[in-house]
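Undergrad: one predicted model, sequence on top.
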Amino acid sequence: MQKKHYPISIFILDVSNSSTNNMGDELTVYLDEMVKGINIWTKEMVPTQVKHRAGDEIIFIGYGYSTAYILAFFISRIWKYRDHKPYFGLAFGDIDRKLEEVDIEKWIHPLIKQARYANDLLKQESNRPLFKFELDQFYTSPFLYNQFRNEFESLFNTILYLQYGLIKEQTNIQELVCSAYLILQQQKAVGTLLGKTPPTISSHFKKGKSVEILGSFHEIINILNSLQEKAYQGIDIKSEIVTNSIRNHLKKNIKTLLDQKQ
């Protein structure tokens, strides 16, 4: 009898410049708060596991090929410390046991090795983007198109490099508008939140390339969803549920989240 498999995704979050300016203790507290937030966002969504480990690292595992990337993107947009940005090594694939049975502290799996390898590659880059997928090392999926893994990896990471280039050019107000729109989904609501007129919000949205940044976010999700649907017909792990759950929770204290960005 063939073993049942489950689609999952992983991120390993690390923090830039975490040892500078005596930020260690403050970042440790912040990462603990972030883990609590992730648990709240995902509680009614799909089973997930998340841990704060090794000082400035968070590891996340959840069902669904796109789940880790969705969470990572939202975290990057509400992240408090501009001088200590997070970066995420990402992987996705399949496991032959339920995630609920995994002890994240002891679990050894090639997908975790892939996410860590992606994170380590980011750590070595001077112009470090926020996200990197690793699909072509350590692991062969029973469902993914393994002969095209290198091409998929190149596609994802090229989009992410271009996305990061646009994010890096955003001014503080353009960043706030983009992040608020990601959560609220209406420019009028963003204007009310930030105390700006609709034309002003529209101008910041366009000049900050928010259409392109958010468009690339959605396009990567669409590709991951398509891969998952081809591999797991009938399995109901919807990225819309993940995204809406995160948005609904972030809306409750969005002003505080955006006001505290340093």
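TA: Received, thanks. Numbering: from 1, shown residues only.
Undergrad: from now on I want contacts and neighbour counts done on CA atoms only, so please keep to that.
TA: Noted.
Undergrad: can you report how many residues neighbour Tyr145?
TA: 12 (other CA atoms under 10 Å).
Undergrad: could you pull out the strands for the stretch 1-150 of the chain?
TA: 6-15, 48-53, 57-63, 86-95, 131-133 (DSSP state E, counting those that start in this stretch).
Undergrad: ok, second structure coming up, stack it against the first:
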Amino acid sequence: MEKKYYPISIFIADVSNSSADNMGDELTVYLDEMVQAINIWTNEMGPIKVKHRAGDEIIFVGYGYSTAYIIAFFLSRIWKYRDHKPYFGLSFGDINQKLEEVDIEKWIHPLIKQARYANDLLKQDQNRPLFKFELDQFYTSPFLYNQFRNEFESLFNTLLYLQYSLIKEQTTIQESVCSTYLIVQQQKAVGKLLGKTPPTISSHFKKGKSEEILHSFNEISNIINSLQKSSYQDIEIKSNVLSHSIREHVKENINTLLAH
């Protein structure tokens, strides 16, 4: 009997400087809140596995090649603590069992190892970008992109590093404009929420390179979706559903986001 495969993605997230400023307890509570938020955001995505563990770590596994990256990007933009930012080791690929059957605390799989390896590389990087993919270690995909996985990994990580270079140059107000625009999708609405005039919002949006940052997010997601579509033509890609769900739920607490 031919094995049935399922497309999944994984992130393992840690928090920078989590032991500084006596922030441990506060960050622990916040990470629990983020796990609850992820469960709500993914309610229409089918089964997922997400857990806060090992103090300042979150592990996520969900169906869809782009799911983990989309969630990670939104988390990074709405994150409450500017001095304690998260960083995400990412992987995606294929498994031959349903997620419903997986015990995330005991699951040993090469894709988990890849995400862990990517996270460890970020931990050792003095510049520490927000995201890193690992696709070329420990694991061989049964599908077509396998023969190009090293090239895709290099492409993604180069784009992510350039994205990070733009993000880290944003001022606090530019960061707020970019993050709010990601959620509400209109500069006029951003201005209303932030109490700024349209020209001021436009200026911060341009100077903060928000268009380039958000374009890179969309392009990376689209490329990953294309890889999944080439291997799983019969499986619906729900990245738009996920992004819409995140936006709608974050809008309900938008004032909390803007207070950061």
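TA: Done, it's in. In this text, all values refer to a predicted model and were calculated from it rather than measured experimentally.
Undergrad: quick check: TM-score for this pair?
TA: Overlay of the two chains. TM-score (TM-score structural alignment, normalised by the length of structure 2): 0.99; 260 aligned residues with a CA RMSD of 0.8 Å.
Undergrad: returning to that earlier point: can I get the strands of the stretch 1-150 of structure 1 in JSON lines with distance to Ser202 of structure 1 and mean neighbour count?
TA: Shown next, in JSON lines, are the strands of the stretch 1-150 of structure 1 (distance: least, CA to CA, whole Å; neighbours: other CA atoms under 10 Å):
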{"stretch": "strand 6-15", "distance to Ser202 of structure 1": "32", "mean neighbour count": "26"}
{"stretch": "strand 48-53", "distance to Ser202 of structure 1": "37", "mean neighbour count": "19"}
{"stretch": "strand 57-63", "distance to Ser202 of structure 1": "35", "mean neighbour count": "22"}
{"stretch": "strand 86-95", "distance to Ser202 of structure 1": "28", "mean neighbour count": "26"}
{"stretch": "strand 131-133", "distance to Ser202 of structure 1": "27", "mean neighbour count": "26"}
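Undergrad: turn those into a markdown table, columns for distance to Thr28 of structure 1.
TA: A markdown table is the format used below for the strands of the stretch 1-150 of structure 1 (distance: least, CA to CA, whole Å):
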| stretch | distance to Thr28 of structure 1 |
| --- | --- |
| strand 6-15 | 10 |
| strand 48-53 | 9 |
| strand 57-63 | 9 |
| strand 86-95 | 13 |
| strand 131-133 | 21 |
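Undergrad: Tyr30 of structure 1 is nearest to which of those?
TA: Closest approach to Tyr30 of structure 1 among these is made by strand 48-53 (10.3 Å; CA to CA).
Undergrad: tell me the helices and strands packed up against that closest one.
TA: In terms of contacts (3 or more CA pairs under 8 Å, 6 or more residues apart in numbering; DSSP states H and E), strand 48-53 of structure 1 is packed against helix 24-42, strand 57-63.
Undergrad: ok now that strand, how far from the chain's centre?
TA: In terms of CA atoms, centre = their mean, to the nearest Å, the centre of strand 48-53 of structure 1 is found 14 Å from the chain centre.
Undergrad: what do you get for stretch 20-32 of structure 2?
TA: That offset, for stretch 20-32 of structure 2, works out to 20 Å (CA atoms, centre = their mean).
Undergrad: mind checking how far the residue most central in space within structure 2 is from Thr197 of structure 2?
TA: Nearest to the mean C-alpha position of structure 2, by CA atoms, centre = their mean, lies Ala72 at 1.5 Å. Distance of Ala72 of structure 2 to Thr197 of structure 2, computed by CA to CA, to the nearest Å: 30 Å.
Undergrad: again with Leu111 of structure 2
TA: For Leu111 of structure 2, the distance to Thr197 of structure 2 - CA to CA - is 47 Å.
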